[in-house]
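> Sharing a model prediction with you, sequence too.
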Amino acid sequence: MDEALLRSLTPGVLGILVRRGADFAAAEDAVQDALVEAVRVWPADPPRDPKGWLVTVAWRRFLDATRADASRRRREDLVDEEPPPGPAPSADDTLQLYFLCAHPSLTPSSAVALTLRAVGGLTTRQIAEAYLVPEATMAQRISRAKRTVSGVRFDRPGDVATVLRVLYLVFNEGYSGDVDLAAEAVRLTRQLAAAIDHPEVSGLLALILLHHARRAGRTAPDGSLVPLAEQDRGLWDMRAIAEGVVILQSALARDRLGAFQVQAAIAALHADALTAEETDWVQIVEWYDELVRIADSPVVRLNRAVAVGEADGPRAGLAALASLDPALPRHAAVAAHLHERDGDPRTAARLYAEAARTASNLAERDHLTRQAARLNALLRG
């Protein structure tokens, strides 16, 4: 069973139903039913026109559901006649679905869930497992999101920036359950880049390719976190890095700089260094200065402080860190690293332990705890 094919066809099938007059929520339910039926039927009897098959089955499911709902009798004139079988229309509504699923009235978590289901073609169970929540909880989240956007006009212009933020959230969720969300984000962003010519879409695609390329080096065989400076760069995916760099260069050449392009440029500089010592930290600081100008935030300034500490020395990094709120996530970890480089292991050990207590995931907590233990052992020796 070709799950990748099913996922790639999902947005087109959904778009056809919506254009025929189905409201988004009912159309999405019908498409999911058709996908389940495809999984059951196709292995033994594959269709010659997979998209047309899905459209036909989904439309029939929509008709059945509509006719069974007494409160929707007023739609009978609209849906009473079933379109004749034949090739599915070639119009691609994928882009509008991206905009709809990233509607500003949705919370980020709801927008991500709806995008994965309606555009990505994942089941509710798969999304729930990826986010480590009960299936019933995820079903409620998706249902609320569908109700929210059902009244939105399908041809309404959308906000590319919102769509890109949603896709980046998907990428940052990484992997859990039987769905690799990082790989799914790469696929969906490629799909978006094929549907819209926008330098920031290219910037996001370059960024996630460059980050994804380093994935194999991020953890040791025992599952422990490996910092960037200590990673085996021979494990990095050089083809993905090369592709990301080419996409980035093409985007930058258009002279419409955006935040994702800048972040991709920083990631490219890390990927370009054969060893950690060869990293061009001076240029990375310059890119962070550009990012502060375009999209200033405490997180950007925190990452800039790390780069300043590498380019100009740990005391310069600590000075850049001094203006930031110590309650900021990862502030203590960054401070610990800079204090250790400045020759103050006692303060660094205390800060590593503090950072471990507030770490957002187990792998990061274990890494910071080991760092604190390493320095405390050194102090006792």
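Noted; the coordinates are in hand. Numbering: from 1, shown residues only.
> hey, let's count contacts and neighbours off CA atoms from now on
OK.
> Which stretches in the chain count as strands?
In the chain, the strands defined using DSSP state E lie at 175-176, 179-180.
> Tabulate those in CSV, adding columns for distance to Val79.
Output for the strands of the chain, formatted as CSV (distance: least, CA to CA, whole Å):
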stretch, distance to Val79
strand 175-176, 40
strand 179-180, 36
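> Would you reformat those as JSON lines and include distance to Arg144 and mean neighbour count?
Formatted as JSON lines, the strands of the chain follow (distance: least, CA to CA, whole Å; neighbours: other CA atoms under 10 Å):
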{"stretch": "strand 175-176", "distance to Arg144": "24", "mean neighbour count": "16"}
{"stretch": "strand 179-180", "distance to Arg144": "23", "mean neighbour count": "16"}
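> Could you point out which of those sits nearest His337?
With CA to CA, the closest approach to His337 among the strands of the chain belongs to strand 175-176: 27.3 Å.
> All the helices of the stretch 251-381 of the chain, in order from the start?
For the stretch 251-381 of the chain, the helices defined by DSSP state H, counting those that start in this stretch cover 259-272, 281-295, 298-312, 314-321, 331-341, 345-357, 362-380.
> then this one, side by side with the first:
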Amino acid sequence: MLAHLILKDGECFRGDAPLGKGGSGEVVFTTAMAGYQEILTDPSFAGQMVCMTFPEQGVYGVHADLGEASRPWAAGFVCRRLSLHPDHTRAEGDLGSWLKRHRIPVITDVDTRALTQHVRDRGAQPGLIWTEADGSLAAGVAAASHLPDMSGQALAGEVSCDDRYEILRPGARFRVAVLDGGIKASILTQLSASGLDLEVFPWDAPASELTAARFHGLFLSNGPGDPAALPGMRREVEACIGRLPIFGICLGHQLLGQAFGGSTFKLKFGHRGANQPVLDLATRRIEITAQNHGFAVDEASLPPEIQVTHRHLSDDTVEGLRHRTLPIFSIQHHPEASPGPHDARGAFGRFIRMMEDHHA
């Protein structure tokens, strides 16, 4: 079915809606060349329609062990070509059928290079997949102009777990509270593999539960939306400071920045992909990292007791923080890297060492 991807600024990109379904969300792009299933199931993509810059998608099908959640969270999928006949011996189905089963809007045959360049120039913005069955193109342009922006959207509650649950590790030395703002399954896998017992809490858990005496540390997860729209979550994180070692990533990193007294701001088009260069300021080592975020911590707003530890080499934005005296650190990127390189996985070991030192 003929369709258009219409951005809020009125720009239109012609394509095809093979599933015959429209939808809306913030239009963003990722530079990852593979990993479409992990990307689509990443809760941090909630409310966003993902443009894949690599032209071929679906070539290896879908696999039960590649999901980062039990369902896709992305609001839509934009690509150049979608393969309906996967070429992989262990494929459990094709991507198109999987997307149809989960009712995820798809638009194919889009000039994704032109779309990516437009988003880079004009910024990530809301858009909609408008099929010919939805009405005239002019009507679609009018509808897109009223779409809400991502700034101000609190989405962590939509993707977080409903109830506390445990992931136990035989022989674990430490028990860690995990605040779920939209955590990926592979992050939990890496934490567990590090030798930790985990208790995962919903996004609105109080500090009194997260810092109970049985816990040796606190992990703050990734998640979608605007961190500034989560004042209650920030207050609970702030109440945890100084009570136990804390490690935050992505949304958790941003919430820590705010809890320290800093602020966050929306990036023009964000960092999304598996090849984002980050400089560790202490070691001068460059890590190639996996990232998915549209907001960043404002360095100028941070108090003196907070040290910037990592920087993004493309735009010099803050990629890591540490408290100068308390056992607290955070990184903006995803150390579990699913999909992506494993350069940053040492952060999990750093968390373990921090708890060892604190509880020695």
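Structure received. Predicted, not measured: the structure shown is a model, and the values here were computed from it.
> Superposing both, give me the TM-score.
Here the TM-score for the pair of chains, by TM-score structural alignment, normalised by the length of structure 2, is 0.27; 156 aligned residues with a CA RMSD of 6.4 Å.
> related to what we said a few turns ago, any idea which of the strands of structure 1 gets closest to Arg350 of structure 1?
strand 175-176 (31.3 Å).
> can I get the helices of the stretch 251-381 of structure 1 in a markdown table with mean neighbour count?
Formatted as a markdown table, the helices of the stretch 251-381 of structure 1 follow (neighbours: other CA atoms under 10 Å):
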| stretch | mean neighbour count |
| --- | --- |
| helix 259-272 | 22 |
| helix 281-295 | 18 |
| helix 298-312 | 20 |
| helix 314-321 | 20 |
| helix 331-341 | 22 |
| helix 345-357 | 21 |
| helix 362-380 | 16 |
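> which stretch among those comes nearest Lys51 of structure 1?
helix 259-272 (33.5 Å).
> List the contacts of the closest one.
199-200, 202-204, 206-208, 210-211, 241, 244-245, 248, 251-252, 276, 279-280, 284, 287-288, 290-291, 294-295 (CA atoms under 8 Å, 6 or more residues apart in numbering).
> picking up where we left off before, can you put the helices of the stretch 251-381 of structure 1 in a markdown table and add distance to Leu6 of structure 1?
Formatted as a markdown table, the helices of the stretch 251-381 of structure 1 follow (distance: least, CA to CA, whole Å):
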| stretch | distance to Leu6 of structure 1 |
| --- | --- |
| helix 259-272 | 29 |
| helix 281-295 | 37 |
| helix 298-312 | 38 |
| helix 314-321 | 48 |
| helix 331-341 | 43 |
| helix 345-357 | 42 |
| helix 362-380 | 34 |
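> Indicate which one of those helices is closest to Val170 of structure 1.
In terms of CA to CA, the element of the helices of the stretch 251-381 of structure 1 nearest to Val170 of structure 1 is helix 259-272, at 14.9 Å.
> quick one: the closest one to helix 298-312, angle?
Relative orientation of helix 259-272 of structure 1 versus helix 298-312 (axes from the mean of the first three to the mean of the last three CA atoms, to 10 degrees): 30 degrees.
> Tell me who's in contact with Gln258 of structure 2.
Shown in contact with Gln258 of structure 2 (CA under 8 Å, 6+ apart): 234, 264, 297.
> Number of residues surrounding the last one?
Going back to what we said before, that points to Val297 of structure 2. Around Val297 of structure 2 there are 26 other residues, counting by other CA atoms under 10 Å.
> Leaving out chain neighbours, which residue sits closest to it?
Thr264 (4.3 Å; CA to CA, 6 or more residues apart in numbering).
> And that neighbour, how far from His310 of structure 2?
16 Å (CA to CA, to the nearest Å).
> for Ala177 of structure 2, same thing?
25 Å.
> Verify the stated contact: the residue nearest to Val297 of structure 2 with Gly294.
No. If you go by CA atoms under 8 Å, Thr264 of structure 2 and Gly294 don't touch, sitting 10.3 Å apart.
> re earlier: so which of the strands of structure 1 comes closest to Val160 of structure 1?
Val160 of structure 1 lies closest, by CA to CA, to one member of the strands of structure 1: strand 179-180, at 23.9 Å.
> who are the neighbours of that closest one, in terms of helices and strands?
For strand 179-180 of structure 1, the packing partners by 3 or more CA pairs under 8 Å, 6 or more residues apart in numbering; DSSP states H and E come out as helix 124-130.
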